[in-house]
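In: can't give you the sequence, but here's the structure:
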């Protein structure tokens, strides 16, 4: 699998990343081991995980797999820790952030994360204090790089500018946001800000929460996320009239190219300007390999233009 630099930084990641949101809920330890082993064997490196996935279970499972089946040095961990309330403050306070980082490292069973993704922008705390936590983490070796999860464009730009004033180590190298043919919100201000400041986008839900694969065209498969009481609202938010038109266009493009709708949707996101990696989740290793198979596909300009047009948010 091809690799890319994250923004203007020296950090390199596989252009398709593995998300662990379902680990501990829909995916058990055996399934997680099969996924990560297959992912690494196929040349994947970027693994995204968060404290909120299964209340920390996903990170504990990732740590177990790294201790038993996959070498730690073969993966790039992009991790989000929690921000527990306590005597050191909460939110983006320096004490809370560093406590959350330590707790995440303990769950992962490692001494560092490669990309520490700060969980949110906290207007109650001076940006300089938040960025000082990044400096501490990097200088102590607990984090190699830092980024932001789900920022608005102005928030990302503010953090980047203040980070430069404190020295390059505090400048975020990445921003994580939902981005797909069904959700082009980052194009309004987040992607322009990221491109201006040399920050790479980690695109999650690039398959439109599964809708762009075409699996819901004729109903709701019993083994799909939309059939799960917990995940149904997550999927249904992307099943609209507009979505149906876009899915039809993706199916048409896939038929013309002799490939899968999944590959078409994933390739569109992956090769958008400013995107460092598209992060996919999977039910099992076979489903993950279907996403990995999209790696060689490059969409012809006319098909990309047609998909741009039908998915234009206006």
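Out: Nice, thanks for sending it over. Given the structure is predicted, the values throughout are model-derived calculations rather than measurements.
In: when you work out contacts or count neighbours from here on, use the C-alpha atoms and nothing else.
Out: Will do.
In: these two touch, right, residue 19 and residue 279?
Out: Yes. Here residue 19 reaches residue 279: they are 5.7 Å apart, a contact under C-alpha atoms under 8 Å.
In: with neighbour numbers in mind, choose between those two.
Out: Neighbour totals were compared for residue 19 and residue 279, and residue 279 leads with 27 against 21 (other C-alpha atoms under 10 Å).
In: the more buried one - nearest residue in space that isn't next to it in sequence?
Out: Distances taken as C-alpha to C-alpha, 6 or more residues apart in numbering place residue 17 nearest to residue 279, at 4.3 Å, with adjacent residues excluded.
In: next one for the comparison:
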């Protein structure tokens, strides 16, 4: 598998990353172990998780697998902090204390003394960004994180955090990016490009919709049929997504490839994208991404760009 640098740093990751959102919930230990073995055997390195995934159980499972299935040094371990689930539901807390406590918990669950990349999972409007950045600085200084970054933050937040940290210290931003979600092109990607920050694209397959499996109906074993993930997929099942999916399927047929391959190839062809993080429920689903041919002809890329172009207005376009 192709290996890429993350922005202007020396951190190298596989072009396809392995996401673990469903681990310990929809993906059991047996399936997770098979996924991880297949991933590493294919040359994959970026293993992406978060303290909030399955309330920490995903990290616990990863820690177990790094002791029993693949060596810790074979993966670039990325985790995220800043979101937890309390009695009242989802809680966002990117304060210094909460972030550093979360990191300590992640390291214990993962069974390691450091993570390779540590990200703040989402913006916290109640905490000053300078305080959040201070936690990132402390994680770097203490050696508990080798590189740091942000996830799901706006362009101005990315630029401000990079300024506060200093040149070259904000390594990455992880954002949703696919043919069905191109909002990051307005400000986040230009900021990342200018600052030398690498981009990790989560849900490059449009939450599964860009595989084409939802064109006619909702499969019974799909995420859209799952009680806890249906709301995650639903935004991309409406009329707006239809023309994009149909154009993708047409392109795939013309290239004699699958829609998954073309969708993944489109994301990996975008500037600053270091890795496309793919989450699969089963090992069979993951293998399709690991063996994908991702290079696309320029004419196909241009056609997909046109049909999926996001609405852009003032001040990005005048």
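Out: Here it is on my side, so go on. All figures in this text were calculated on a predicted structure; none of them were measured in a lab.
In: got a TM-score for the pair?
Out: Here the superposed chains carry a TM-score of 0.93, computed using TM-score structural alignment, normalised by the length of the first structure; 305 aligned residues with a C-alpha RMSD of 1.6 Å.
In: sorry, back to before: now name the helix or strand holding the residue nearest to residue 279 of the first structure.
Out: strand 16-19 (DSSP states H and E).
In: buried ones in the helix or strand just after that strand, by neighbour count?
Out: Going down the chain from strand 16-19 of the first structure, the next helix or strand is helix 29-41, by DSSP H and E. Buried residues in helix 29-41 of the first structure, counting neighbours by 16 or more other C-alpha atoms under 10 Å, are found at 29, 31, 32, 33, 34, 35, 36, 37, 38, 39, 40.
In: ok, average deviation of helix 29-41 of the first structure from the second structure?
Out: If you overlay the two and look at helix 29-41 of the first structure, the average distance to its match in the second structure is 0.5 Å (mean C-alpha distance after the TM-score superposition for the first structure).
In: surely residue 4 of the second structure meets residue 272?
Out: No. Using C-alpha under 8 Å, residue 4 of the second structure is not in contact with residue 272; the gap is 10.0 Å.
In: those two: which is more packed in?
Out: Neighbours per residue (other C-alpha under 10 Å) separate residue 4 of the second structure from residue 272, with residue 272 holding more: 23 against 17.
In: for the equivalent of the more buried one over in the first structure, give its distance to residue 57 of the first structure.
Out: Aligned counterpart of residue 272 of the second structure in the first structure: residue 274 (TM-score structural alignment). According to C-alpha to C-alpha, to the nearest Å, residue 274 of the first structure and residue 57 of the first structure sit 31 Å apart.
In: repeat that for residue 163 of the first structure.
Out: From residue 163 of the first structure to residue 57 of the first structure the distance is 32 Å (C-alpha to C-alpha).
In: again with residue 75 of the first structure
Out: Taking C-alpha to C-alpha, one finds residue 75 of the first structure at 19 Å from residue 57 of the first structure.
In: before we move on, what about residue 282 of the first structure?
Out: Applying C-alpha to C-alpha to residue 282 of the first structure and residue 57 of the first structure gives a distance of 16 Å.
In: equivalent analysis for residue 17 of the first structure, please.
Out: Taking C-alpha to C-alpha, one finds residue 17 of the first structure at 19 Å from residue 57 of the first structure.
In: higher neighbour count, these two?
Out: Counted by other C-alpha under 10 Å, residue 17 of the first structure and residue 57 do not tie: residue 17 has more neighbours, with 27 against 21.
In: residues contacting the more buried one?
Out: 44, 45, 46, 47, 48, 277, 278, 279, 280 (C-alpha atoms under 8 Å, 6 or more residues apart in numbering).
In: would you check that the third one makes contact with residue 74?
Out: No. With contact taken as C-alpha under 8 Å, residue 46 of the first structure and residue 74 are classed as non-touching, separated by 9.3 Å.
In: more neighbours: which of those two?
Out: residue 46 (27 against 14).
In: what span of the second structure is the biggest helix by length in the first structure aligned with?
Out: Assignment by DSSP state H gives helix 241-257 as the longest helix of the first structure. Mapping helix 241-257 of the first structure onto the second structure (TM-score structural alignment) gives residues 239-255.
In: identify each buried residue in the matching stretch, please.
Out: 241, 242, 244, 245, 246, 247, 248, 249, 251, 252.
In: try stretch 271-286 of the first structure
Out: Quick answer for stretch 271-286 of the first structure (16+ other C-alpha under 10 Å): 271, 274-285.
In: before we move on, what about stretch 208-218 of the second structure?
Out: 208, 209, 210, 211, 212, 214.
In: let me have those residues in JSON lines, extended by distance to residue 97 of the second structure and secondary structure.
Out: Conversion of those to JSON lines gives the following (distance: C-alpha to C-alpha, whole Å; DSSP: H, G, I helix; E, B strand; the rest coil):
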{"residue": "208", "distance to residue 97 of the second structure": "36", "secondary structure": "helix"}
{"residue": "209", "distance to residue 97 of the second structure": "38", "secondary structure": "helix"}
{"residue": "210", "distance to residue 97 of the second structure": "39", "secondary structure": "helix"}
{"residue": "211", "distance to residue 97 of the second structure": "41", "secondary structure": "helix"}
{"residue": "212", "distance to residue 97 of the second structure": "43", "secondary structure": "coil"}
{"residue": "214", "distance to residue 97 of the second structure": "43", "secondary structure": "coil"}
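In: can you redo the residues you listed as a markdown table with distance to residue 108 of the second structure?
Out: Listed next are these as a markdown table, based on distance: C-alpha to C-alpha, whole Å:
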| residue | distance to residue 108 of the second structure |
| --- | --- |
| 208 | 32 |
| 209 | 35 |
| 210 | 36 |
| 211 | 36 |
| 212 | 39 |
| 214 | 39 |
